[in-house]
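Asker: Here is the input, now give the coordinates:
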Amino acid sequence: MKKLAFLIPAMLMLSCGGKNQQDESQITEDTLVKEEIVDTTPLFNSIASNFNSTDLLLPEGFTYTVLFREKHDLVTRADGQKFPAKGKHDLSVFIPSEDDPENKGILYISHETNEPHADLGDGGGATVMDIEKIDGHWKITSEFHHIDFGSVGFTDRNCGGSLGPNGNVFSCEETWGYDNEYFTKRGLKEYDFGNGRPMWQNMGYVVEVDPRERKVVKRHLTMGKLVHEDVAITADGKTCYITDDYDPGVFMKLEMEQANDFDHGQLYAYKQSEDGQSGEWLKLPMDTTSLANCRKIAVEMGATMIVRHEWIEEINGKYYISETGKDYMDWDASISRGGTIPYWVKNSLTDENGQMDDPFGRILEFDPSNNKMVSYLEGGMFSDSLGCFSNPDCNTSVSFGNKTYLVISEDINGYDRGRVDALAEEDRQYYNEVYFLDMSIENPTVEDLLRFAIAPKGAETTGVIFLPDGSMIMNVQHPSPRNPAPFNVSCTVLIEGFKK
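Answerer: All right, here's what the predicted structure looks like:
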């Protein structure tokens, strides 16, 4: 329901008597001050947990439409030849049309693939398509167009990323390759990058793509070789915040003197203060060999180690990072090399030698004004024991009315420890959920989460974005191949039902 209230100015609320007293008959409509209308109607009714579905489950009143399917849809190369689409759909980006940004644009979908592919290029990839709102519904209005990464050799596991202020997509390579065998044992060719460095030193960076021209701009070595999950670029184009999906990983930033001049940036690693109330940035060497080993160097310099950072989202000047956690890890070697333990997980240490257990993960909040990073929302079981918020991965934000929501997708690390129900655990089945969190809630807990979606068996959801009218784009990645169509392969879906 909506709440409407009126406030009477303080001067009218004086005690009886005295020359300032005002007769009620003198109070006119002009004297009343309207309070802002507060919409208390829930955005949707939170759905119950379900660990036995091969469909995409949504609240009542919401529908989905499949827009783009792995293998089912044909992708057109630059030479006009068509081939079945790659899978493992991950990042989604909407690039609005210049002439009609509310109703037309380009949809960019990345592929977190790492296999050889003679027709669409080895390793990762991306597909772009035109999308338009017609008769109140968003529809694909073009062929599915292939992005050729051949100009930079090839990419590996194109994961998250972002739309930069220059209008280009920044695609993150989430690769663990620290020797050539990591790539060649999967049948990938040992590519010569022509710079005298081994292949592995040229892989695992952030790659800039021009989605309108459907071409790759450059692989940015200045952002360092990491297990890149996401990158957030400030509106002025001068700072990139970079997440590292590794155990232990590091939180980094690239600073540039000129907007969008990534070739001349300086890379830094984050080090938290001992009391957790602030932090500093450690300046890293920028030669190519150091950039290929930037995490190791950062840890040796005392950088704060993190438990697998995933996606990062800016809301009102602060950054919200999914720290997905990990079961039973050992940081002893990294601590002995100089790495420091973050304040927010010190209680997770099981002994003084760096043994740690962090099964559920959390959402972190980073404030660049004072370099303070804290746990904003801890994962774990709901009080009714019927649900568990665990291992957050993709995140984004959206505003409806006067409320802003952080939208969080799970990618659970295991099917034990209450992350699914007993039957799904017995069957060794993964189920992931999507949650909304009202950002006006102070000190939120899992009880404040609204469960919006449950992915089909075996799938994670990722690439969640919102179109101008509030419709949602979401990728359903790597579902069980035993599911019935359409969710037996990776899909990009449109979800309608939100009221913007």
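Asker: switch to C-alpha atoms for all contacts and neighbour counts from now on
Answerer: Will do.
Asker: From start to finish, how long is stretch 188-203 in a straight line?
Answerer: 13 Å (Cα to Cα, to the nearest Å).
Asker: Other residues contacting it?
Answerer: 115-116, 122-123, 152-153, 155-156, 173, 175, 177-180, 183-184, 225, 292 (Cα atoms under 8 Å, 6 or more residues apart in numbering).
Asker: now the other sequence, so there's something to compare against:
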Amino acid sequence: MRRIRRMLVPAFAMALVFPAVLPAQAAPIRATVKSIEFEGMAAPASVKEMADQYSTASLKVTYSDGSVKTFPLSYNRLFKTTDSIGGTVAGVAIDHKGAPIIDNSVPANPTPYVSDSPDSNSLFQVPGMAPSALGGNALSLVTHYEYITFDNANQSAYGLIPASMSLTTLDQNKQTGELKPTELNKIDFSGVNGLWIPCNGSLSPWNTHLGSEEYDPDARAYEADPKATFISPFVQAYYQDKTKTGNPYDYGYIVEVKANADKSTQVAKHYSMGRFSHELTKIAPDGKTALFGDDGGNTMLFLYVADKAQDLSSGTLYAAKWVQKSAANGGSADLQWIKLGHGTDAELKVLVDKGLRFSDIFETSDKAAEGFTAIKTYPSGKIEYLKVKPGMEKAAAFLESRRYGAMLGATSEFNKMEGVTINEKDRKAYVAMSYVEKAMEKDAKGADPADDIQVDKISSGVTYELDLAGGAKDRDGSAIDSAYVPTFMSGLVVGEDLAKADALGNKAAVDKVANPDNLSYSESLRTLFIGEDSGMHVNNYLWAYNVDTHKLSRIMSVPAGAEATGLQFVEDLNGFSYIMSNFQHPGDELLLPDPLKIEVLAEINKSFENRKAGGVGYISGLPSMKQIVEAAPVIGDDNPTDKSLVDLRAKAAAAGAKLEWHGKNKDIVVTLGKHSLTTRVDSSTATIDGKKVNLPAATQFSKGKTYFSAAIWDQFIKL
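Answerer: Model (predicted):
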């Protein structure tokens, strides 16, 4: 997600369900969770804070008895991209043989290229993997290294040097959940001609990593002039062969990585998922529906439905048409889906491998002409007049997905479409639009071939909410075989542009999200996490947005000029939860005024190898739901000295509860909703939902009334 020159939780109630009858030695009953929310942190104020990645936020849990427990959060760095782990430098660029690619721009100082730009993380556990070298649970972490910013001569190496991914083995401490890297290996992409600018990614429901190849190289421009794209220097560096020229149709796909118990990997590029500027793909719970981000200007919203669950090698690709309903706050629209075609990886790879060119797929015209369709899409960004050659519709659909989609009427006016995630319970998806401007604004000159999107400009961006539904049909009336088809799209979390930069240089409101990028969602916490890639904030932040209360909380800050990347919420992995988060290119394009800028940059240089290192890590301290429940107070423990009694029948009537005498066993039973309380006269214990509770004072009978512990009654009615 390279920039172009970018608590909480619900107030939800969780009812604990217990068996009707348990033995007397059963665990005591606990209060239930009433609400969970993130308590945010202030924006960094000191030089040290501005130059570092950190969190001082916390998670606040309120229980049914009114008690509150706070879980402080902190940031833990696993490694910098310049660190060597088990003998391998994390961010080193490698060629097709796995050897480091050397920067010879300064002949007297040959140095391996090392990325400063870590991106996507997938943290997961591979079944059958042996314990780590430290004896804890062995976890696997796939990480992207998106690009290299500079070579030895301080020239940008963006896109020129092959990118990479690593598979890191992490030790998970079984008692504390702390993560430590023990081994790191670079993933081999030689079987798919290398890896092109991997941006964000996600973990599939079947435990594979789904990577991406962003900013698809323009095959038309390459055919006209190979020097007009990065393709030739890219493949020459990857194969260490100056005679290589490359093929743009080798790149621009979703890449799937399977990690094995022996730490080996298998890699596949999914040609049938379409070729465009893949930010990432997110798979719906059905294991077959994929939603995408398409980064850049004049991009498109795509949908893919695989033929079989957990198999992305064949399926049907669709593109959306935006049918606008409103323009404010990012706008809103119905989404109409246009079928591009059905394809398989195998048949499309044959087309690529035989050296198919742009001119094999399309006829072109320099001006409007009969039979030619006018379009404007990324990566060209210019009006083009195209006609698909007979029999080349499949090649057009999957190798030139955006151009072909525009020819069929799909909307190609989105701008900087970034992260995507899914809220399964509410049947919602979320999509980050980092900058809502340019092609998303009304075409005032009326010069473009289409002007579907005409929303108000918000340079600090918008995170959109998409309604998901089953039973949808495409534009031609054919059924779409998915229960997760986006049907309506509207702005949800909206940035605020400042008319004038503040004293620190912020161009967007500092307490709102600016230029959203990474997204991840927690079902249990009912929280949408949003990471920034902003050129409008001095420091980029990670935010937590409660989809029920709409509370927005800042929970992490990254070094000034850096981008927050690699966001992944990991829930209850061996009893522990994590928020994975990286940063890349620290100190880039600092907005700060002098002399503060000079001080912050000096601190960044000292900490991050003169801005040549990015960081990979996670937010710790986040409890799993199991830990939250187990931390709940035990009923009867909070008021051991409160011996006051209340009229049980009167209290039951006031609460709307049912009270019964069971004369045979002399039990008094109170039923309130699905909860029950049982006691006996002169007894110092009671039973709540089948669990024994000690009473501060025994139940008593006097003048025709039963008197029961006030403290325990108060806790019972809060269940």
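Asker: hmm, which of the contacts of stretch 188-203 of the first structure are the buried ones?
Answerer: Among the contacts of stretch 188-203 of the first structure, the ones that count as buried by 16 or more other Cα atoms under 10 Å are 115-116, 122-123, 153, 155-156, 173, 175, 177-178, 180, 183, 225, 292.
Asker: Of the residues you listed, which pair is most distant in space?
Answerer: The largest separation in these, counting by Cα to Cα, is between 116 and 292 at 23.6 Å.
Asker: what about the closest residue to residue 442 of the second structure other than its chain neighbours, how many residues close to it?
Answerer: Leaving aside its sequence neighbours, residue 442 of the second structure sits nearest to residue 454 (Cα to Cα, 6 or more residues apart in numbering; 4.2 Å). Around residue 454 of the second structure there are 22 other residues, counting by other Cα atoms under 10 Å.
Asker: and what of the one 4 residues further on?
Answerer: Residue neighbour count, defined by other Cα under 10 Å, stands at 25 for residue 458 of the second structure.
Asker: Quick one: map residue 533 of the second structure onto the first structure.
Answerer: Applying TM-score structural alignment, one finds that residue 533 of the second structure aligns to residue 411 in the first structure.
Asker: Surely that match is in contact with residue 389?
Answerer: No. Counting by Cα atoms under 8 Å, residue 411 of the first structure does not reach residue 389; the two are 10.1 Å apart.
Asker: Please say which position in the second structure residue 205 of the first structure maps to.
Answerer: In the second structure, the residue paired with residue 205 of the first structure is residue 253, using TM-score structural alignment.
Asker: Measure how buried its match is and give me the count.
Answerer: Neighbours of residue 253 of the second structure using other Cα under 10 Å come to 30.
Asker: Surely it is in contact with residue 275?
Answerer: Yes. The pair residue 253 of the second structure / residue 275 is scored as a contact, 5.3 Å apart, by Cα under 8 Å.
Asker: Show me the contacts of stretch 188-203 of the first structure that map onto helices.
Answerer: 183-184 (DSSP state H).
Asker: check contacts around the nearest residue to residue 100 of the second structure once chain neighbours are set aside.
Answerer: Leaving aside its chain neighbours, residue 100 of the second structure sits nearest to residue 94 (4.4 Å; criterion: Cα to Cα, 6+ apart). Contacts for residue 94 of the second structure (Cα under 8 Å, 6+ apart) come out as 100-101, 162-164, 238.
Asker: Buried subset of these, written for ChimeraX?
Answerer: To isolate the buried subset of these in ChimeraX, counting by 16+ other Cα under 10 Å, use the following:
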select :100,101,162,163,164,238
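Asker: Please enumerate the strands of the stretch 601-719 of the second structure.
Answerer: Ranges of strands in the stretch 601-719 of the second structure, per DSSP state E, counting those that start in this stretch, are 615-620, 645-647, 658-662, 667-672, 675-679, 685-688, 691-694, 700-702, 705-709.
Asker: Among the ones you listed, which comes closest to residue 579 of the second structure?
Answerer: For residue 579 of the second structure, the closest of the strands of the stretch 601-719 of the second structure is strand 615-620, at 5.1 Å, according to Cα to Cα.
Asker: what does stretch 434-444 of the second structure contact?
Answerer: Contacts to stretch 434-444 of the second structure, defined as Cα under 8 Å, 6+ apart, come from residues 6, 297-298, 330, 413-418, 451, 453-463, 514-517, 533.
Asker: Now, these that are in strands?
Answerer: 297-298, 414-415, 417-418, 462-463, 516-517 (DSSP state E).
Asker: Relative to residue 581 of the second structure, which of those is nearest.
Answerer: The nearest member of these to residue 581 of the second structure, counting by Cα to Cα, is residue 517 at 12.4 Å.
Asker: Please list all residues in contact with the equivalent of that closest one over in the first structure.
Answerer: Counting by TM-score structural alignment, residue 517 of the second structure corresponds to residue 393 in the first structure. Taking Cα under 8 Å, 6+ apart, we find residue 393 of the first structure in contact with 310-311, 322-324, 408-411, 462.
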